[in-house]
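J.: Only the shape, not the letters, is given here:
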């Protein structure tokens, strides 16, 4: 089943939705990002947004976290509880409970819809959430590394595996024509 099939029917997907879906399905990306989400409490959509900006030669704004503080409150109040609920259902569904499996699938679809709204927010506010034109041209690796530092507060050394994996996924994607703004 395609990620796109979960989109609310009244709204066309932003280009970042297609981009994120293609990157996320590259080998190792989902596992890596989900692990970072669990261990370091990163927001996967923020990291995929940072990769999209790096693809465009840009970075997230220095004050990205401040700019999205109200939105972050929505994420914490809406997405996080759904995520917890889905994880509880996943454990039950893996134990062979058919009713839990169906509930898990519905919860997964609902959470994906919430993630779509999260990406819509980032897309609508992309001009204020990005650093804007840089005075010097940076390569994708520099842009992504700087953005992930701003998003996570982690050092370059601890982010190098993430940067390498995400850039490899970006290179493996062939449908970049649909990623315009």
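T.: Now that the structure is in, tell me what you want to look at. Just so it is clear, the model here is predicted, and its values are computed rather than measured.

J.: Going by C-alpha atoms from here, please, whenever you check contacts or count neighbours.
T.: OK.

J.: which helices and strands sit right next to the biggest helix by length in the chain?
T.: If you go by DSSP state H, the chain has its longest helix at helix 98-124. Packing partners of helix 98-124 (3 or more CA pairs under 8 Å, 6 or more residues apart in numbering; DSSP states H and E): helix 15-24, helix 44-55, helix 80-94.

J.: next up, a second structure to put side by side with the first:
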């Protein structure tokens, strides 16, 4: 096995551990989650979790960060960002079984850790998006666009809406993308 294969295996293991920790964090209070439970859910040993993340606090600091998720969510030119965001949320739900930014809805379960989750979300997702927008209400439009995408994520991943779960991704992107895009596009000033 070459070095590239080992690196891919390590990345896959790290990803499985993060997914397991996110899954558990969405269902249990931080204080009630053990490294053993994370390891079991990820299909690895607890010492391997420690090898990759050091300790529970370091693992959950990573889980509570939206930095990488926001990068993927916002990785499109502004004029196509609404459709991209919708596609990203839908594909995350369908392919991974979870939308990485949707975990913000579980912040109330987390006590003081919920405050960290909310602060990270505001700084790493909505503020990052607002910085890409123009106009005096850019921050508001960023929050509205993210709220719109989160609503879709809730309907698909939590409410498990029968209709939205059966419609092809491309059809939903074409129907819902313009709704998100409307918040991203600066209002015309020549009216």
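T.: In hand now; what should we look at? Computed from a predicted structure; not experimentally measured.

J.: And the TM-score between them?
T.: Overlay of the two chains. TM-score (TM-score structural alignment, normalised by the length of the first structure): 0.29; 76 aligned residues with a CA RMSD of 4.2 Å.

J.: if we can go back for a sec, make a markdown table from the helices and strands packed on helix 98-124 of the first structure and add distance to residue 147 of the first structure and mean neighbour count to it.
T.: Shown next, in a markdown table, are these (distance: least, CA to CA, whole Å; neighbours: other CA atoms under 10 Å):
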| stretch | distance to residue 147 of the first structure | mean neighbour count |
| --- | --- | --- |
| helix 15-24 | 16 | 20 |
| helix 44-55 | 6 | 22 |
| helix 80-94 | 23 | 16 |
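
J.: For residue 169 of the first structure, find the nearest of those.
T.: Minimum separation from residue 169 of the first structure across those (CA to CA) falls at helix 15-24, 5.7 Å.

J.: any idea how far residue 91 of the first structure is from residue 145 of the first structure?
T.: Per CA to CA, to the nearest Å, residue 145 of the first structure is found 35 Å from residue 91 of the first structure.

J.: and residue 91 of the second structure, how many neighbours?
T.: 15 (other CA atoms under 10 Å).

J.: tell me what the helix or strand hosting it is packed against?
T.: Using DSSP states H and E, residue 91 of the second structure maps to helix 81-91. Packed against helix 81-91 of the second structure by the contact rule (3+ CA pairs under 8 Å, 6+ apart) you find helix 67-73, helix 138-157, helix 169-184.

J.: and residue 89 of the second structure, which of these is closest to it?
T.: helix 138-157 (6.3 Å).

J.: Past that closest one, which element shows up next along the chain?
T.: Counting by DSSP H and E, the element after helix 138-157 of the second structure in chain order, helix or strand, is helix 162-166.

J.: Could you list the buried residues of that following helix?
T.: In terms of neighbour count (16 or more other CA atoms under 10 Å), helix 162-166 of the second structure has its buried residues at residue 165.

J.: who touches that helix?
T.: Under the criterion CA atoms under 8 Å, 6 or more residues apart in numbering, residues 155-156, 172 lie in contact with helix 162-166 of the second structure.

J.: Save those as TSV, and put in neighbour count and distance to residue 24 of the second structure too.
T.: Formatted as TSV, the contacts of helix 162-166 of the second structure follow (neighbours: other CA atoms under 10 Å; distance: CA to CA, whole Å):
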residue	neighbour count	distance to residue 24 of the second structure
155	15	20
156	23	19
172	18	29
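
J.: Distance to residue 42 of the second structure added to these, as CSV?
T.: Converted to CSV, those look like this (distance: CA to CA, whole Å):
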residue, distance to residue 42 of the second structure
155, 26
156, 23
172, 31
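
J.: closest to residue 9 of the second structure among the residues you listed?
T.: residue 156 (30.2 Å).
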